[in-house]
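*Asks:* prediction below, plus the sequence it came from.
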Amino acid sequence: MTGDLGEVVKPYLKAGYSAVYYDPRAAGFEGLDDLATVDAADVDTITSEEPDMSDNLTPEDAARIKAEAERILASEEIADMHNWILHERIVTAWQMYHEEMWRELQRLGIGKEFAVVQQNRMWRENDLLEAGGMPPNEAQKIAEREHLMLAPDG
């Protein structure tokens, strides 16, 4: 998110998270940290557990992605929200515009699973941005750009 909005967004990250935490529409979200954990976190040192696609993924990364995709699709509430048309659009864009990444994902047998995970992360970030006061169309645009990689590099 700081890549799109800059460092100026950092003071608002915890507030946005708190808004989602208390939002009744987020009641079915799994894996949310409690607010004490969020409050204790140092925003400057938080690092993502998402694999860096600029390097080769390890078998451990692949196993984690498969498990996350299975959890997403096993959750009835989340699976019902998964947009399969968008899913195919993601896969097609990756095949066309991010060939090296797609080959790596295919090598590990997680191409479609990674699309499931990234779409879920996109919707979660979209909800956080909206809860923080961002207009829905802008929130979706930023969340898609951050997680779906639909456009060519460069």
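*Replies:* Everything's here; your move. Residues are numbered from 1 along each chain as shown.
*Asks:* can we go C-alpha only for contacts and neighbour counts from here?
*Replies:* OK.
*Asks:* quick check: next helix or strand after the one helix or strand residue 21 maps to?
*Replies:* Per DSSP states H and E, residue 21 falls inside helix 10-22. Sequence order places helix 35-40 as the next helix or strand after helix 10-22, per DSSP H and E.
*Asks:* which SSE is immediately downstream of that following helix?
*Replies:* helix 59-74.
*Asks:* so which elements touch that following helix?
*Replies:* helix 76-81, helix 111-131 (3 or more Cα pairs under 8 Å, 6 or more residues apart in numbering; DSSP states H and E).
*Asks:* report all helices and strands that the shortest one contacts.
*Replies:* If you count contacts as 3+ Cα pairs under 8 Å, 6+ apart, helix 76-81 packs onto helix 59-74.
*Asks:* in the helix it packs on, which residues are buried?
*Replies:* 61, 62, 65, 66, 68, 69, 72, 73 (16 or more other Cα atoms under 10 Å).
*Asks:* put this beside the first:
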Amino acid sequence: MTPQDSLDTIRATYDDLDAWHARGQKMPPEEPERGSALAADDTVFIWHRISETSRLSLLTAGEHLRLAKTSIEAGQVYPSAHFTVMRTALVCASQAVWILAADAAERQERGLTLIGEMYTQLAKYDEEQLKLPLSASEKTECRITSRGASCDSVR
């Protein structure tokens, strides 16, 4: 396979990539069909739906694939950075398939496992953010949004 053959193969996927992008931009976002297995999965933990977790994984994969497309078409492919973008697309798409391809009980367990890990990582991030000093404008915003409470009391 020549480099041009490889580029032609990649470019042949652009229409599908654009269609997925358009689908992901719909507002409000698509919902699982009533009575479907995925709709039933969403009742397991209504505060963070399994379908939305899967949807966001697919959207993130698409974003990274579009970044790769933009880079290719601009003639600006960075050897190590491009592989990082492609790896992220693969991981995100695989994550969605990992959840969605299982039977109902396994799909729910996998979805909740991923959601739990997301909350664990978010808690770590929040803990680190609390260690950072606030700027003057952030302190002002804190006072406004906390209805008069001091920033120290908010933290």
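*Replies:* Okay, I see it. Quick caveat, the model's predicted, so the values are computed rather than measured.
*Asks:* give me the TM-score for this pair.
*Replies:* The TM-score (TM-score structural alignment, normalised by the length of the first structure) is 0.29; 71 aligned residues with a Cα RMSD of 4.6 Å.
*Asks:* mind giving me the packing neighbours of the helix holding residue 21 of the first structure?
*Replies:* Secondary-structure packing of helix 10-22 of the first structure (3+ Cα pairs under 8 Å, 6+ apart): helix 35-40, helix 111-131.
*Asks:* redo those helices as JSON lines? Include mean neighbour count and distance to residue 104 of the first structure.
*Replies:* Output for those, formatted as JSON lines (neighbours: other Cα atoms under 10 Å; distance: least, Cα to Cα, whole Å):
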{"stretch": "helix 35-40", "mean neighbour count": "11", "distance to residue 104 of the first structure": "34"}
{"stretch": "helix 111-131", "mean neighbour count": "21", "distance to residue 104 of the first structure": "8"}
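*Asks:* including distance to residue 95 of the first structure, could the ones you listed go into CSV?
*Replies:* Converted to CSV, those look like this (distance: least, Cα to Cα, whole Å):
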stretch, distance to residue 95 of the first structure
helix 35-40, 37
helix 111-131, 10
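*Asks:* got the angle for the helix holding residue 21 of the first structure vs helix 111-131?
*Replies:* Taking axes from the mean of the first three to the mean of the last three Cα atoms, to 10 degrees, one finds helix 10-22 of the first structure and helix 111-131 inclined to each other by 100 degrees.
*Asks:* may I see the buried residues of helix 10-22 of the first structure?
*Replies:* Taking 16+ other Cα under 10 Å as the criterion, helix 10-22 of the first structure shows 13, 14, 15, 16, 17, 18, 19, 20, 21 as buried.
*Asks:* which of those lies closest to residue 39 of the first structure?
*Replies:* For the buried residues of helix 10-22 of the first structure, the minimum distance to residue 39 of the first structure (Cα to Cα) is 7.2 Å, reached by residue 14.
*Asks:* nearest spatial neighbour of the closest one, skipping sequence neighbours?
*Replies:* Once flanking residues are discounted, residue 14 of the first structure sits nearest to residue 38: 6.8 Å by Cα to Cα, 6 or more residues apart in numbering.
*Asks:* that neighbour against residue 13, yeah?
*Replies:* No. Residue 38 of the first structure is beyond contact range of residue 13, at 9.7 Å (criterion: Cα atoms under 8 Å).
*Asks:* max-length helix in the second structure?
*Replies:* The helix that spans the most residues within the second structure, counting by DSSP state H, is helix 104-130.
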